[in-house]
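> quick one: sequence plus predicted model below, questions after.
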Amino acid sequence: MTGIVFRGPKDPSEFPNWRFETLEIDYDRETASVWMNYRVDAPQCYTPTMLAELLQLRDSLRVLGMSGRIEQFPFRYLVMTAKRPGVFSLGGDLATFAAAIRRQDLATLVTYAHACVDLVYGYSQSLDLPIVTLCAVQGQCLGGALEAALAFDFILAEENAMFGLPEVAFNTFPGMGAVTMLTRRVGSALTQQIIMSGQTYTGRQMFELEVIDQVTSPGTIRAAAVEWMRDAGGKKWRRRRAIAEARRRSHPVTHDELIRITELWAECSARIEERDLRHMERLVRAQKRLIGSRQNAPEGEQLLVSSSS
């Protein structure tokens, strides 16, 4: 069974010098923002180790927000982004999924899925802190990575970033937040279209569909995010926080709803046919090739792993 070892929160007195295997934490005083970066050398999907660290960071930020350390490091924004060129994240750990399905290990799928929706739910509630959350995307943001992004208050992306929910390609569905979060943003009809098509969309297309909030030129995501947060006097931050809270009140997300949907995902995925499982395994191999190719790829080159791989 896949183990997700839950870890206690980091010591707030050591912020911003927290150390993780898969994440890098930065603090920007000008914008009062904490940046959660996927490391360049981190796995390009949500492995059990990365999930454990993301949950630990969630708990650490909550402790930080209630500590006296917050006076020294004011905290208004949480930004999720990646330092890997060309890849934000490829989403769920398909190797773990495929191995669990092969051995009919539903418990591993459920354990993994519960950890994911615990994280997504925390993001959807802005970690229960008086902050605004921003997801800043460059490169490929697929599957579970898009589900995590959708839980943030606002999404900013480079116009050539690539978004998609490819799960339909192996006869399952995105079960870790996409149904709930997309419906809250764009309604049920467009949500069904995006999920059932398995199509890949550019950042520009996602902006036109009103899934994301703002686009920027290729190669400018970090500067654009800083500019978006710049705010003399905090007027923009207060307005954004109010808008995000109004969205939560008008379209509430419950942990129970996310759990019930993700358990449907686990049951559906555990029953996929052999041909679908082989397709999933081919996609795992394609992701591994992507990791290897990325080491030698020219900067900015797109190496898209699509649902047709």
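Noted; the coordinates are in hand. This structure is a prediction, so every number in the text was calculated from the model and none was measured.
> for the rest of this, base every contact and every neighbour count on C-alpha atoms.
Noted.
> looks like Ala42 contacts Glu21 (just checking).
Yes. Taking CA atoms under 8 Å as the definition, Ala42 is a contact partner of Glu21 at 7.4 Å.
> which one's more surrounded, these two?
Ala42 (18 against 13; other CA atoms under 10 Å).
> next up, a structure to set beside the first:
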Amino acid sequence: MTFKTRYEQAQRTLWGYLSPDHVASFTMDFLGALSAHDGALKQNAGHILKDGVRQPVHFYVWASASQKYFSLGGDLAYFIRCVKSGDRAGLNDYATRCVECVYMRLNYYFADDLITLSLVQGDAFGGGFECALSSHVIIAEEHARFGFPEIRFNSFPGMGACSLLKRRVSQPVAERLLLCGERYSATAMLELGLVDIVVPKGRGICAVRDYVQSTSARRHGTAAIYRARQAVSPISRDELMSITHDWVDTALKLEDKDLRLMAQLVLRQQKSLR
């Protein structure tokens, strides 16, 4: 995957697209590109350079260039290679990059009035679902599907899901989602409170623009409420990293049968782009 952006000056909205390359997952190259872009956004206090001019970002949308998926999650092929070679450092490096991206978004890039959105127009599984959950607002098209399949190959989503779910649902509901490995519709996620808005297929971009237009006049108050969310239910870097270390330990315990299941999912990730 590569990371591409587009800035809409009229609404001060930055779109970040999770664009397909050879596989619909978060590769190390993608994470590096995302980290560099978002690090610059943080460094510039919620501004970007557009044609050499410093422009404010009031809304930052994560979306996909594909109508079939938002993201299918972690780079399972990379995980398999690391597990087979016992490469703890490689797994830890990958997980740390993910956590840093999530943590920066959870803190709205340290720009107080910046509001983040995820536009899910297709499948959001595993790390893709974690990615969506790190935004203030999630808008999904009705055909989108969500889930955490990691338990199927004896693992768990370790880059933020456990912490992010607790903000929106009870612990029993969160654990059910993590332990069942099932896929859920956008409507089911709306009913649970994990998705904020569901719209018909093809209406997602319009829904985002409608939200931005209706929220702009009260953006400061809305952003303050989202900052209060972080104050009332804080998610620290230490918390995220502690869970990530456990994820690495768990990954290194995977057996051949677990890796075979992961390999099957790798094929599905690759086929999703055909």
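Looks like it came in fine. Note that the structure is predicted; figures quoted are calculated from it, not measured.
> where does Thr116 of structure 2 land in three-state SS?
Recorded secondary structure, Thr116 of structure 2: strand (DSSP: H, G, I helix; E, B strand; the rest coil).
> neighbours of it, just the number please.
Neighbours of Thr116 of structure 2 (other CA under 10 Å): 26.
> so what's it up against?
Phe59, Tyr60, Val61, Trp62, Arg105, Tyr108, Ser135, His136, Val137 (CA atoms under 8 Å, 6 or more residues apart in numbering).
> how much space between it and Tyr226 of structure 2?
10 Å (CA to CA, to the nearest Å).
> where do the contact lists of those two overlap?
Common neighbours of Thr116 of structure 2 and Tyr226, using CA under 8 Å, 6+ apart, are His136.
> which of the contacts of Thr116 of structure 2 sits closest to Ala95 of structure 2?
Lowest distance from Ala95 of structure 2 to those (CA to CA) belongs to Arg105, with 15.6 Å.
> you'd agree that closest one is up against Ser134?
Yes. Using CA under 8 Å, Arg105 of structure 2 is in contact with Ser134, at 6.4 Å.
> quick check, Asp256 of structure 1 in a helix?
Yes. Remark: Asp256 of structure 1 belongs to a helix, assigned using three-state DSSP.
> alignment lookup: it to structure 2.
In structure 2, Asp256 of structure 1 lines up with Asp238, judged by TM-score structural alignment.
> just checking, Gln269 of structure 2 touches His22?
No. Judged on CA under 8 Å, Gln269 of structure 2 makes no contact with His22 at a distance of 9.2 Å.
> now do the contacts for the closest residue to Trp247 of structure 2 other than its chain neighbours.
Nearest non-adjacent residue to Trp247 of structure 2, counting by CA to CA, 6 or more residues apart in numbering: Gly158, 5.2 Å away. For Gly158 of structure 2, the contact set (CA under 8 Å, 6+ apart) comprises Ala95, Ile243, Thr244, Asp246, Trp247.
> what subset of those residues is buried?
Among the contacts of Gly158 of structure 2, those classed as buried by 16 or more other CA atoms under 10 Å are Ala95, Ile243, Thr244, Trp247.
> can you pull the contacts of Leu133 of structure 2?
Neighbours of Leu133 of structure 2 in contact, by CA under 8 Å, 6+ apart: Ser118, Ala161, Leu164, Leu165, Leu194.
> and the alignment partner in structure 1 of the first one, how far from Ser126 of structure 1?
This points to Ser118 of structure 2. Superposed on structure 1 with TM-score structural alignment, Ser118 of structure 2 falls opposite Cys135. Distance, Cys135 of structure 1 to Ser126 of structure 1, using CA to CA: 12 Å.
> any idea which helix is longest in structure 1?
With secondary structure taken from DSSP state H, structure 1 has its longest helix at helix 274-294.
> any idea how far that one is from the chain center?
Counting by CA atoms, centre = their mean, to the nearest Å, helix 274-294 of structure 1 is centred 20 Å from the centre of its parent chain.
> one more: stretch 255-271 of structure 2?
That offset, for stretch 255-271 of structure 2, works out to 21 Å (CA atoms, centre = their mean).
> which residues sit against it?
His22, Val23, Ala24, Ser25, Leu72, Leu76, Ala77, Ile80, Arg152, Phe153, Asn154.
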